[in-house]
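Asks: Quick one: sequence plus predicted model below, questions after.
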Amino acid sequence: MGATQGTTLHERIAARTREDPSRTAVAGPDATLTYGELERRAEDVAVRLAALGVGVDRPVGLLVPRSAAMIVGMLGILRAGGAYLPLDPELPATRVAALLAAAGAAALVTTPELAERAGGHGLPVVVPGDSPGEQGEQGQQGEQGRQRPPVPASALCYVLFTSGSTGEPKAVAVEHRQYTHYLDGLYERIEPGWSWALVSTFSADLGSTNVFAALTTGGCLHVLTREQAIDSDAFAAYFAQHPVDAMKLVPSHLAALAGADGAAAGRVLPRRLLICAGEPLPPGLVRRIRTARADLAVENHYGPTETTVSMLAHRVPQDLPETATVPLGRPLRGVRVHVLGPDREPVPDGVTGELHIEGANLARGYLGSPAATAAAFTPCPAGPPGARMYATGDLVRRLPTGDLEFAGRADDQVKVMGYRVEPGEVAAVLARHPGVGQSAVLPYGGAGELRLAGYVTGPGVTAAQVRAFAADRLPEHMVPAVVVVLDAMPLTPNGKIDRAALPAPAVERTAPRGAPRAGLEEQIAAIWAETLGLENVGVDDSFFDIGGTSLLLMRLRARLVKSLDREISMVMLFRNPTVRLLTRHLQTAAEPASEPDPGRARSRLTTAARARRRAAMGGDER
């Protein structure tokens, strides 16, 4: 496999379609599509987008839950010549609107359920499958498709927003030729026709590997819902019914699925290849995987969004050495790496320096920001004329084996739940609250459980108000788990905030929490406190309001099941987000054999959470 398949992503998928249009391409919660059906539905979307003026380098928002329809929308945008901008439906509406505006989106591909919300952004809306062309007018749409100009390899294929150190997210613009270059290196490590599972969100480039590795090699892409992806029992049940050959996901996500002791690892692993990326891979997790599945190939991949998904890979040996970390690996095909010191000169092997990347894998740059692009993508003195290199900010050292080993960051950037987060961007959002004077944000917690703590000053402002303000403007992983209100920020002698002097984070509760009663309530409360790293929790504290995340909820469930020896589902926890509610549920009723759709339960919880936020903010949801 290689460049002869096509110079764009959709051309490579079309090549697989021509080989066998009846082969299954996508298995989603909403539909199972053959390659032929996927192409026809995507062409219908492309025709409608083209009629709206979408063409080469025009970003199009993709606001669709994880489903076959999401893949149809993505492929339709590419076939029209546009660049897809994936948007997680869990994002606050204000964040979605801001990203669409920042990208200059020409249209929005969405679902009927989200159409009303999407319409508020003033963009034309296209709903996959909501057209007569979908039902059989294929001759007409095929003719219109042929009238569209060809999409060059230099065209944008997607735009992804990453956290920005200046206080605003940055739109990384990636071209088809950069992504196909990544795929050409990946093809050397995988087999054609494998089935892949999309478990992580598609709004991060980590998830795209599963999509394009499957569809450009003639394999089947299994799209798991958000609920299936975070409930280890539902995840294992799906894998038992639909064997999957390969998947790529964040180590902390896998660790939560496998359980604290790794007991569930054997039920949540693919058959042939596991790729971990997005954050450091703990050797202990690899050993638990090996215990469950000694024959499984495990790889550690590394690459910032600006270098197109991944540019280093390491196949973990069967006998993992006793080491503190798993190496990042060696460059994929066509990638060149430079480990430079403060003087931007190469450092000797074994010496720590900053990792710089050179090669055809580098993204075009930051959309609409030529100055930021020029600052991040600088001329490479060691390369041919015109060569660029990207300074990752990651500190590495070269091992005797030739592999690169991660040694920390050269700045304040952190990884939370596998997402890149600039604390400065979060602090900037906190500072926009009308009652806040100064703000700062620091990470706390251990690897794989890292969370953010916000610190603010302001007379009369409360932690609940500030956190609610942030939750309505930031994705879940960027919302501080704890906000600390200070009378004044500690300062260094030169007048800057002294981050080392900021107090340890503690949860502020503005309402009576309620003390747990002896027995089951007390036992459950203790497990909650242990999971959240708190001294204690009250019976009326909502899990998500005191620092809980989806991954922590998975860990909470595993601990509850082990300690109480009871069947407890993720749906049950979403529906009973306090100790009091969960205790009452366990005491008064057994869980129904068939529960309502977990997505609806999540929606009810989200609605309730937003109501609490509005109350905390005095009704303000600007």
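Replies: Happy to help now that I have it. What you see is a predicted model; the values in this text were computed from it and never measured. Numbering: from 1, shown residues only.

Asks: hey, let's count contacts and neighbours off CA atoms from now on
Replies: Noted.

Asks: Can you tell me what sits against stretch 385-405?
Replies: Contacting residues not belonging to stretch 385-405 are listed as 304, 306-307, 314, 325-330, 339, 349-359, 362, 376-381, 406-411 [C-alpha atoms under 8 Å, 6 or more residues apart in numbering].

Asks: please redo it, this time with the cut-off set to 7 Å
Replies: The contact list for stretch 385-405, computed with C-alpha atoms under 7 Å, 6 or more residues apart in numbering, reads 327-330, 349-358, 376-380, 406-411.

Asks: mind listing what Ala382 touches?
Replies: By C-alpha under 7 Å, 6+ apart, the contact set of Ala382 is empty.

Asks: ok so, going back, show me the contacts of stretch 385-405 that map onto helices.
Replies: In helices, defined here by DSSP state H, the members of the contacts of stretch 385-405 are Ala376.

Asks: I'd like to know which of the contacts of stretch 385-405 are buried.
Replies: 327-330, 352-358, 376-380, 406 (16 or more other C-alpha atoms under 10 Å).

Asks: Do I have it right that Ile230 meets Met554?
Replies: Yes - using C-alpha atoms under 7 Å, Ile230 is in contact with Met554, at 6.4 Å.

Asks: okay, now the nearest residue to Ala31 once chain neighbours are set aside: neighbour count?
Replies: Once flanking residues are discounted, Ala31 sits nearest to Ala68: 6.0 Å by C-alpha to C-alpha, 6 or more residues apart in numbering. For Ala68, the count of nearby residues is 25 (other C-alpha atoms under 10 Å).

Asks: contacting residues around the spatially closest residue to Leu49 that is not a sequence neighbour?
Replies: Nearest residue to Leu49 in three dimensions, chain neighbours excluded: Ala80, at 6.5 Å (C-alpha to C-alpha, 6+ apart). Ala80 makes contact with Ala46, Val47, Leu49, Ala50, Val54, Gly55 under the criterion C-alpha under 7 Å, 6+ apart.

Asks: quick one: the first one from Asn361, how far?
Replies: In this structure, Ala46 and Asn361 are 27 Å apart, going by C-alpha to C-alpha, to the nearest Å.

Asks: next up, a second structure to put side by side with the first:
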Amino acid sequence: MPQQQAGQAHSVDIDEYNSTAVALPELPLHELFTAQAGRTPDAGALLCGEVELTYRQLDVASDGFAHRLVAAGVRPGDRVGLFLDRSLAYVVAMLGVLKAGGVYVPLDARQPVERLGWMLRDTGAVLLVTDRREGGTDFAGELPVVRVDAEIAAADGELVPLGFSLSPDQAAYVMYTSGSSGTPKGVVNTHRNVVELALDPWWSGSGARHRRVLAYSPLAFDSSTYELWVPLLSGGLAVILPAAKIDLGEIADAITRFDVTAAYFTTALFDAMAHEAVDSLGHLEEIWTGGDVLSRTALEKVLAHCPGTTVVHAYGPTESTVFCSYQVFATDTRTVERLHLGVPMANTAMYVLDERLCPTRPGEPGELYVAGSHLAAGYLGRPALTAERFSANPYGPPGSRMYRTGDLARWNQHGEIEFLGRADQQVKLRGFR
């Protein structure tokens, strides 16, 4: 099928729009992190309060925890629940699970205990890692529990890496999102998915603006993937806010006190920050915001009050590993002519298709599909739903897939994709669909 849409006063060259091919490393996450630690062993990797962990310290500590997990029975491909607050210990545990060949399953303490227990059973987790004391993990039932504290990050000396040979297409984590029915769906994201996100050329090509990234998102939200892996695979620093509940004042204070250079905000939080703490946003070199419809008023206020800050309007469901496209308002762009989905990230393609999976004409609404290396493997244990939402991509190379987002969109006269809303009328509440 021709990829140039014509027949109106303008046309869209879909092939050109989706010309995003970039060669990126095909290695598992922990190997890329260890390689980065070898290049910058004494640079700060994590900062939590007044405690900093260097790349070498994080590498050694996570090696030690990986050995502990293997001794506890974790084998390659096993899923391990992580029930920890934001802390140095969480990142050590996360890396340790990957180094042991496992798959981490972050659990949100704000969820009902019945749902947490269901998630552990649904994933077939073999172990739960937690910083809670006895009695705080009754939802795990008979599942073995490994309890950790701050000492997990205090490993010294040298440890021999386990050296498991993992495919980049092996699962790295399972993250749950709820659909319109309210039934949780475990999205399986692979090492390749996260590497493609974290090493996208935008981060390195934007003047190292992501060298000190604010890490405050709930660990079971996919934005935490950006907050941790983007800095950790490029020699940057993740600035962790440990409090379970964080208000606007604490975020604003952390930005200035810890010299944060980049952060992601949901559109709701971006709106609140724009109206109540806009001065703090001016200390950031780059802001990413997404997750829902962006307020034009809030965006214009930030652009006007923060002349040195690049603002990026991002789009992407959990199934596409945090972000799949972005619209940039650089420091030389302080006006908002229109909001759209921007351009696809590296190795990503986007299509607006009708019910027959044919490209719509410019101006005609259709459903948005996303393809490329950001696409998750599917939904854990739900092959029928996976087959329904992840289908063969008729416009890509043989064997490629595309994801049906459930979002309505259209091409505009400028060759940009505009978001029109949900096809199924879902709404978002506190980040959940």
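Replies: Perfect, I can see it now. Keep in mind that what you see is a predicted model, and the values were worked out from it rather than measured.

Asks: What is the equivalent residue in structure 2 for the residue nearest to Leu49 of structure 1?
Replies: If you follow Ala80 of structure 1 across to structure 2 using TM-score structural alignment, you land on Ala100.

Asks: how far away is that match from Ala172 of structure 2?
Replies: In terms of C-alpha to C-alpha, Ala100 of structure 2 sits 11 Å off from Ala172 of structure 2.

Asks: Could you report the neighbour count for the closest residue to Ala125 of structure 2 other than its chain neighbours?
Replies: Among residues not flanking Ala125 of structure 2 along the chain, Arg79 sits closest, at 4.6 Å (C-alpha to C-alpha, 6+ apart). For Arg79 of structure 2, the count of nearby residues is 26 (other C-alpha under 10 Å).

Asks: what does Arg79 of structure 2 align to in structure 1?
Replies: Alignment note (TM-score structural alignment): Arg79 of structure 2 maps to Pro59 of structure 1.

Asks: Tell me which residues touch its match, please.
Replies: Gly82, Ala83, Tyr84, Leu85, Ala103, Gly104, Ala105, Ala106.

Asks: now, which of those sits nearest Asp205 of structure 1?
Replies: For those, the closest approach to Asp205 of structure 1 (C-alpha to C-alpha) belongs to Leu85, at 11.0 Å.

Asks: which residues in structure 1 does stretch 258-270 of structure 2 align to?
Replies: Per the alignment by TM-score structural alignment, stretch 258-270 of structure 2 matches residues 242-254 in structure 1.

Asks: what's in contact with the matching stretch?
Replies: Contact with stretch 242-254 of structure 1 is made by 194-200, 210, 270-279, 281, 417-418, 448, 551, as judged by C-alpha under 7 Å, 6+ apart.

Asks: What's the average distance for the lengthiest helix in structure 2 when superposed on structure 1?
Replies: When structure 2 is parsed with DSSP H, its longest helix is helix 55-71. Mean deviation of helix 55-71 of structure 2 relative to structure 1 after superposition (mean C-alpha distance after the TM-score superposition for structure 1): 1.3 Å.

Asks: with structure 1 superposed, average distance for whichever helix or strand comes after that helix?
Replies: Later in the chain than helix 55-71 of structure 2, the nearest helix or strand by DSSP states H and E is strand 79-83. By mean C-alpha distance after the TM-score superposition for structure 1, the fitted strand 79-83 of structure 2 averages 1.0 Å away from its aligned residues in structure 1.

Asks: Give me the distance from strand 79-83 of structure 2 to the chain's centre.
Replies: In terms of C-alpha atoms, centre = their mean, to the nearest Å, the centre of strand 79-83 of structure 2 is found 18 Å from the chain centre.

Asks: swap in stretch 31-41 of structure 1?
Replies: For stretch 31-41 of structure 1, the distance to the chain centre is 26 Å (C-alpha atoms, centre = their mean).

Asks: Find me the equivalent region of it in structure 2.
Replies: Stretch 31-41 of structure 1 maps onto residues 51-61 of structure 2, going by TM-score structural alignment.

Asks: Ok, stretch 349-365 of structure 1 next?
Replies: Counting by TM-score structural alignment, stretch 349-365 of structure 1 corresponds to 362-378 in structure 2.

Asks: any residues touching that stretch, and which ones?
Replies: With C-alpha under 7 Å, 6+ apart as the criterion, stretch 362-378 of structure 2 contacts 11, 187-190, 193, 196-197, 319-321, 347-354, 360, 386, 401-413.

Asks: out of the residues you listed, which are buried?
Replies: Going by neighbour count (16+ other C-alpha under 10 Å), the contacts of stretch 362-378 of structure 2 have 11, 187-190, 193, 196-197, 319-321, 347-353, 360, 386, 401-412 buried.

Asks: Just those: which are in helices?
Replies: Members of these lying in helices (criterion: DSSP H): Asn193, Glu196, Leu197, Thr386.

Asks: ok, now which ones touch the last one?
Replies: Contact partners of Thr386 of structure 2, counting by C-alpha under 7 Å, 6+ apart, are Gly378, Tyr379.

Asks: Now with 10 Å, please.
Replies: With contacts defined as C-alpha atoms under 10 Å, 6 or more residues apart in numbering, Thr386 of structure 2 is in contact with Val187, Ala376, Ala377, Gly378, Tyr379, Leu380, Tyr403.
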